[in-house]
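*Asks:* structural data only, the sequence is not supplied:
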């Protein structure tokens, strides 16, 4: 089974593609889609839509996992993330990919065993679980892989 994890963001969208076969979980690819701040928001969203659609075509997932929107103090940034989530949901629906959403605490709990784990603990655990040589950078990529891993644990 192929699972894609998404950490949505307007400036940077992290993605992680993993393959789960019985008890073996392996990374397929991971990275970050970046959009420039100086272009129109609609152009940025179209760029993300095209990138996500291309990712779905290259690595057709059976499941998509995405971080639930967490409202912080910066409402402007939350609005941008919300728009990106809409674009990702649209692309997933067009590709008939089921989407499951997880809170940051659910991801931490599934990956480390503690919903209070810090970012470093989560990053170290995904590095070990996926047999990576180093922590994926930037943080958005590591977050996306942890979201995909969370989904694989929940599916079991």
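*Replies:* Structure's in. What do you need? These figures come from a predicted structure and were not determined experimentally.

*Asks:* could you use CA atoms for every contact and neighbour count after this?
*Replies:* Noted.

*Asks:* residue 28 - that's part of a strand, no?
*Replies:* Yes: Residue 28: assigned to a strand according to DSSP: H, G, I helix; E, B strand; the rest coil.

*Asks:* one more structure, for comparison:
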């Protein structure tokens, strides 16, 4: 089973695809979609949508796991983040891929065993779980890997 993890954001959206075998996982890809602040808002959203669509078409995930947005400095920021999240959901829906959402706390707990873990701790543990060395990756990317892993664990628990 292929699970895509997405950490949505307007400036940086983390994306990852992992393949789940019986008891092991393999990272297929991970990346970050970046948009520039000097570009029109609607073009930034289109960039996110287009790159997510390309990602989904390339890796053909069976399911997508998405990190919920839980914090915003003000209403304007929250609204813009909601738009980025919306185009993420639209890209998944247009490709017919089901989406599950998880809070940051759920993801941290699944990956590290501690719902209050730091981003650095999550990054270190997800790299250990996937047996990779990408310590230089952004937290957006490691969060995308972590949400994909979290979803795979939830699928195991449902059986």
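*Replies:* Arrived safely, thanks for sending. Note that the structure is a prediction, hence the values are computed from the model and not measured.

*Asks:* can you give me the TM-score here?
*Replies:* Taking TM-score structural alignment, normalised by the length of structure 1 as the basis, the two superposed chains have a TM-score of 0.95; 156 aligned residues with a CA RMSD of 1.1 Å.

*Asks:* residue 32 of structure 1: what secondary structure?
*Replies:* Assignment for residue 32 of structure 1 (three-state DSSP): strand.

*Asks:* what sits against it?
*Replies:* Residue 32 of structure 1 makes contact with 12-15, 138, 140-141, according to CA atoms under 8 Å, 6 or more residues apart in numbering.

*Asks:* quick one: it and residue 40 of structure 1, what's the gap?
*Replies:* Note on residue 32 of structure 1: its distance to residue 40 of structure 1, by CA to CA, to the nearest Å, is 20 Å.

*Asks:* quick one: contacts for residue 150 of structure 2?
*Replies:* Taking CA under 8 Å, 6+ apart, one finds 106-107, 110-111 in contact with residue 150 of structure 2.

*Asks:* over to residue 115 of structure 2?
*Replies:* 104-109.

*Asks:* now residue 23 of structure 2
*Replies:* By CA under 8 Å, 6+ apart, the contact list for residue 23 of structure 2 is empty.

*Asks:* for the host helix or strand of residue 76 of structure 2, packing partners?
*Replies:* Assessed by DSSP states H and E, residue 76 of structure 2 sits inside helix 75-94. Helix 75-94 of structure 2 is packed against helix 41-59, with contacts defined by 3 or more CA pairs under 8 Å, 6 or more residues apart in numbering; DSSP states H and E.

*Asks:* how close does the helix it packs on sit to structure 1?
*Replies:* Its matched residues in structure 1 lie on average 0.5 Å from helix 41-59 of structure 2 after superposition (mean CA distance after the TM-score superposition for structure 1).

*Asks:* identify the residues contacting the residue of structure 1 positioned farthest from its centre.
*Replies:* Centroid-distance maximum for structure 1: residue 38 at 24.2 Å, with CA atoms, centre = their mean. Residues in contact with residue 38 of structure 1 (CA under 8 Å, 6+ apart): none are found.

*Asks:* how far away is it from residue 87 of structure 1?
*Replies:* Where residue 87 of structure 1 is concerned, residue 38 of structure 1 sits at a distance of 20 Å (CA to CA).

*Asks:* can you check residue 20 of structure 1 too?
*Replies:* According to CA to CA, residue 20 of structure 1 and residue 87 of structure 1 sit 26 Å apart.

*Asks:* good, we can wrap up now.
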